[in-house]
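Engineer: Prediction below, plus the sequence it came from.
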Amino acid sequence: MGKVEDFLFIHSDLPREGPGDRASLDWALGHLALRPDARILDAGCGPGADIAGLLSHVPRARLLAMETHAAYAARVREAFAQDPRVRVCEGDMARPQGVFDLIWCAGALYFLGVEAGLRGWRDHLAPGGAAVFTDLAWTGAPRSPEAEAFWAAYPAMGARGDVLAATLAAGYRVVADRFLPASAWTAYYGPLEARIQTLRAGGAPSAELRLALDAEQGEIDLWRAHGGEFGYLQVVAVVQ
């Protein structure tokens, strides 16, 4: 298997593909007055971890779940096959079809870049529409060499102020922002670490898979040791 295949194999059947939890979703949507029939785009929905929460806030929603990976899209399609409110589309989240009252993007905006992605979405938001997203940022605490070395792979990573400045530059008003709490990270890393342990205990993985497992565990260990230095900034913004 290659790097992408190893990643997808390790992450298969995980409940979510990045930090986040229901309490953080509730916090974000608590700052918005969405209509009960609001049109929602879940951009880069992964396995669909946030869809049930979004629907609980918008009971008559029309929700489009967009995902580039066919395996994740298939999981969402199966999970919500009996729910007419949910439509699943494999495609580029930079070019969604339609106009929405809310674009929700948990941890996937870095693929587009904050400012570029938000600018592109403006044409797909109704007047007064909102975007809620999370993006990696430095918290302002002193940075360790370990954290800086690890996140060098994400050169666009800035501080909280950089993320908010990019949001404003893209034509949005920031309603609220905060770093995701530790519970949102454990909601992601807990199942991932259990998966790593299962794969290691299940026999002798290939050399490539061992390297991939070590890298995944290394990310978890880095967060435990240096998680106060970086985090996912959750931003609630309204188009101007």
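Structural biologist: Perfect, thanks for sending it. Residues are numbered from 1 along each chain as shown.
Engineer: contacts and neighbour counts: CA atoms only from here.
Structural biologist: Noted.
Engineer: The closest residue in space to L112 that isn't next to it in sequence: how many residues sit nearby?
Structural biologist: In space, and not counting its chain neighbours, L112 is closest to A94: 7.2 Å by C-alpha to C-alpha, 6 or more residues apart in numbering. Counted with other C-alpha atoms under 10 Å, residues neighbouring A94 total 19.
Engineer: In stretch 130-148, which residues have enough neighbours to count as buried?
Structural biologist: A130, A131, V132, F133, T134, D135, L136, A137, W138, T139, A147 (16 or more other C-alpha atoms under 10 Å).
Engineer: just the helices in the chain please.
Structural biologist: 3-11, 22-29, 51-57, 70-79, 114-122, 145-150, 160-169, 182-201, 207-226 (DSSP state H).
Engineer: The first one: how far from the chain's middle?
Structural biologist: In this case it means helix 3-11. Helix 3-11 sits 17 Å away from the centroid of its parent chain (C-alpha atoms, centre = their mean, to the nearest Å).
Engineer: Tell me what angle that helix forms with helix 207-226.
Structural biologist: 60 degrees (axes from the mean of the first three to the mean of the last three C-alpha atoms, to 10 degrees).
Engineer: Second structure follows, compare the two:
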Amino acid sequence: MNREMISRIAHAHHPIKAPLDDASVRRLLEHGVAREDARLLDLGCGPAEWLLRALAAHPGIRADGVDVSPEALEQASAAARERGVQDRLVLHQQPAADFTAPHSFDLILSIGSTHAFGGLLPTLDAAAERLAPGGRVLIGDAFWDREPSPEAVEVLGEYEDLATTLDLIGAAGWTPVLGHVSTRRELDDYEWTLWGTLAEWALDHPDDPDSAQALATAAERRSEWLRTYRDSFGFLTLVLRRTAG
């Protein structure tokens, strides 16, 4: 069972691939979509759930999603047809860093996918190159809520604390106009849902050759979360605009 399949099963009941609940996602999108004829771009869209929700809520917008995963894009395409928004969504299978378009975008999204550009600030640089005048960026990334253990850094990577993260964003020429720090409930719900869903799939498919691996992966990831990073990991989602001057 490859990572794509594990992720698809685990996210079956949490299609937003980040620790945010539906109300938080809706509020962030409402603030990010500033005009009813906006063009949206998601760099590292996965199954494009953010774009699908925005398209459903705003019948005048159009969107492009970029991802390297054919499986995720197939899932996005099927969901777009199911929701009746397929005519306003264009999907591109390629590295997000290589994407170009003949026009700029009013809202650029990158939630949980800043690794595609090598981190938060390079992602913002890439967004700036593709952003229309007066446009907004909706970005989500991790931070350390408390001093992490060496094991947590080894598992998740290098991040800053919340205040330093905002300082770096400001110094790079961006102003937050809305922000959301995922709550303990959102963080816990995300982890419980992912690994519970994966474990339940394994229990429901005992004869599947991948069942044992799925069950073991769920237990391993749950233990890693509880023992390694639960008390230090945080997730920040921001709506940003370019700072004048």
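Structural biologist: Arrived safely, thanks for sending. Just so we're clear, the structure is a prediction, and the values are computed from it rather than from any experiment.
Engineer: TM-score for the pair, please.
Structural biologist: Scored by TM-score structural alignment, normalised by the length of the first structure, the superposition of the two chains gives a TM-score of 0.81; 230 aligned residues with a C-alpha RMSD of 2.8 Å.
Engineer: With distance to A38 of the first structure as added columns, please give the helices of the first structure in a markdown table.
Structural biologist: Formatted as a markdown table, these follow (distance: least, C-alpha to C-alpha, whole Å):
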| stretch | distance to A38 of the first structure |
| --- | --- |
| helix 3-11 | 31 |
| helix 22-29 | 12 |
| helix 51-57 | 10 |
| helix 70-79 | 20 |
| helix 114-122 | 16 |
| helix 145-150 | 39 |
| helix 160-169 | 22 |
| helix 182-201 | 26 |
| helix 207-226 | 36 |
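Engineer: Of all those, which one comes closest to L233 of the first structure?
Structural biologist: helix 160-169 (7.0 Å; C-alpha to C-alpha).
Engineer: okay, the angle between that closest one and helix 114-122?
Structural biologist: Using the same axes, to 10 degrees: helix 160-169 of the first structure against helix 114-122 is 30 degrees.
Engineer: about what we covered before: buried deepest among the helices of the first structure, which one?
Structural biologist: helix 114-122 (a mean of 20; mean count of other C-alpha atoms under 10 Å).
Engineer: What range does it cover in the second structure?
Structural biologist: Using TM-score structural alignment, helix 114-122 of the first structure corresponds to residues 120-128 of the second structure.
Engineer: returning to that earlier point: C45 of the first structure: which of the buried residues of stretch 130-148 of the first structure is nearest?
Structural biologist: Closest to C45 of the first structure, out of all of these and judged by C-alpha to C-alpha, is F133, at 11.7 Å.
Engineer: Average offset of the match of helix 114-122 of the first structure relative to the first structure?
Structural biologist: Comparison of stretch 120-128 of the second structure with the first structure after fitting gives an average deviation of 0.9 Å (mean C-alpha distance after the TM-score superposition for the first structure).
Engineer: residues in contact with that stretch?
Structural biologist: Here stretch 120-128 of the second structure makes contact (C-alpha atoms under 8 Å, 6 or more residues apart in numbering) with A97, I108, S110, T114, A116, F117, V137, D141, L168, I169, A172.
Engineer: counterpart of the second one in the first structure?
Structural biologist: This means I108 of the second structure. Here I108 of the second structure is matched to I103 in the first structure, going by TM-score structural alignment.
Engineer: That match reaches D42, doesn't it?
Structural biologist: Yes - using C-alpha atoms under 8 Å, I103 of the first structure makes contact with D42 at a distance of 6.1 Å.
Engineer: if we can go back for a sec, mind putting the contacts of stretch 120-128 of the second structure in JSON lines, distance to W195 of the second structure included?
Structural biologist: What follows is those, written out as JSON lines (distance: C-alpha to C-alpha, whole Å):
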{"residue": "A97", "distance to W195 of the second structure": "30"}
{"residue": "I108", "distance to W195 of the second structure": "30"}
{"residue": "S110", "distance to W195 of the second structure": "24"}
{"residue": "T114", "distance to W195 of the second structure": "23"}
{"residue": "A116", "distance to W195 of the second structure": "24"}
{"residue": "F117", "distance to W195 of the second structure": "27"}
{"residue": "V137", "distance to W195 of the second structure": "30"}
{"residue": "D141", "distance to W195 of the second structure": "21"}
{"residue": "L168", "distance to W195 of the second structure": "33"}
{"residue": "I169", "distance to W195 of the second structure": "32"}
{"residue": "A172", "distance to W195 of the second structure": "37"}
